[in-house]
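In: Coordinates only, no sequence provided:
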């Protein structure tokens, strides 16, 4: 019986933490104005500045994603900004043709997938944006 109680308690802790973390969602058109932080333009034409870790900012500043319908998961910050979750949490999605797609980058030559833009670590060629269904991950 003690094993069952331990398992119940150990499963409840992550669930309680997830409920307390209060992940929020914002969605809108990704805008990238020169000299300003990336932002989402909502349907109400309100601009929400976006922040995040270095890898997340790399994605948000990728010119190939300018103007996409972007959904970001994270937490509101003081002053109306929004802090996108760290890159390892896969917190950014593009909505396209009725599908919610995860932003990834792919090297056709080496068949290597990454989650930030840049050159392939193997062949040094630029990786391509590859939007994928989250279930494929």
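Out: Arrived safely. Just so you know, these numbers come straight off a predicted model, no measurement behind them.

In: For the rest of this, base every contact and every neighbour count on C-alpha atoms.
Out: Noted.

In: Surely residue 57 is within a strand?
Out: No. Counting by DSSP: H, G, I helix; E, B strand; the rest coil, residue 57 is not part of a strand but helix.

In: Look up the closest residue to it, ignoring the ones flanking it.
Out: Closest residue to residue 57 apart from its sequence neighbours, by CA to CA, 6 or more residues apart in numbering: residue 51 at 6.7 Å.

In: pretty sure the one you found is touching residue 74, no?
Out: No. Contact between residue 51 and residue 74 fails when scored by CA atoms under 8 Å: they sit 9.7 Å apart.

In: Below is structure B, check it against A:
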């Protein structure tokens, strides 16, 4: 089963950098991390648990992320599954590479109003290079 996430940086321009950080942390051996994709007031959280060479991914949609007391009220699991860490990281790296090829860092900033997270990208590339 394939999971495809279409994410816009319009509502949450810092999401890509946070996602890069989570993938980097998983590559460096972190056992659990998550990314929040905000879409005011609702949003989505992607939970990652690394077990050996696999990552268990859970995607949960939240109707209200502004009020912590409401986070789990009507929260809805969207998808859950396991994927090899190498495959996950390779696909994520390819997605970011396609984004850069299509837009470049300059156009990225013009399009989404925030600089491309170059430092996060560099640290992710370094962690990824250590896989091989």
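Out: Cool, got the structure. Note that the structure is predicted; figures quoted are calculated from it, not measured.

In: Please state their TM-score.
Out: Overlay of the two chains. TM-score (TM-score structural alignment, normalised by the length of structure 2): 0.31; 70 aligned residues with a CA RMSD of 4.7 Å.

In: what sits in contact with each of residue 51 and residue 74 of structure 1?
Out: Taking CA atoms under 8 Å, 6 or more residues apart in numbering as the contact rule, residue 51 of structure 1 and residue 74 both touch 82, 83, 84.

In: Neighbours of the first one, how many?
Out: Spelled out, that is residue 82 of structure 1. 23 (other CA atoms under 10 Å).

In: ok, it touching residue 50?
Out: Yes. Judged on CA under 8 Å, residue 82 of structure 1 makes contact with residue 50 at a distance of 5.0 Å.

In: Of the shared contacts of residue 51 and residue 74 of structure 1, which is the nearest to residue 57 of structure 1?
Out: Among these, residue 84 lies closest to residue 57 of structure 1 (CA to CA), at 9.0 Å.

In: for residue 40 of structure 1, what are its contacts?
Out: Counting by CA under 8 Å, 6+ apart, residue 40 of structure 1 touches 27, 28, 29, 30, 31, 46, 47, 48, 49, 50, 70.

In: one more time with 6 Å
Out: Residue 40 of structure 1 is in contact with 28, 29, 30, 31, 47, 48, counting by CA atoms under 6 Å, 6 or more residues apart in numbering.

In: Would you mind identifying the next helix or strand past the helix or strand in which it is found?
Out: Per DSSP states H and E, residue 40 of structure 1 falls inside strand 39-41. The first helix or strand that comes after strand 39-41 of structure 1 along the chain, using DSSP H and E, is strand 47-51.

In: Count the neighbours of residue 4 of structure 1 for me.
Out: Counted with other CA under 10 Å, residues neighbouring residue 4 of structure 1 total 9.
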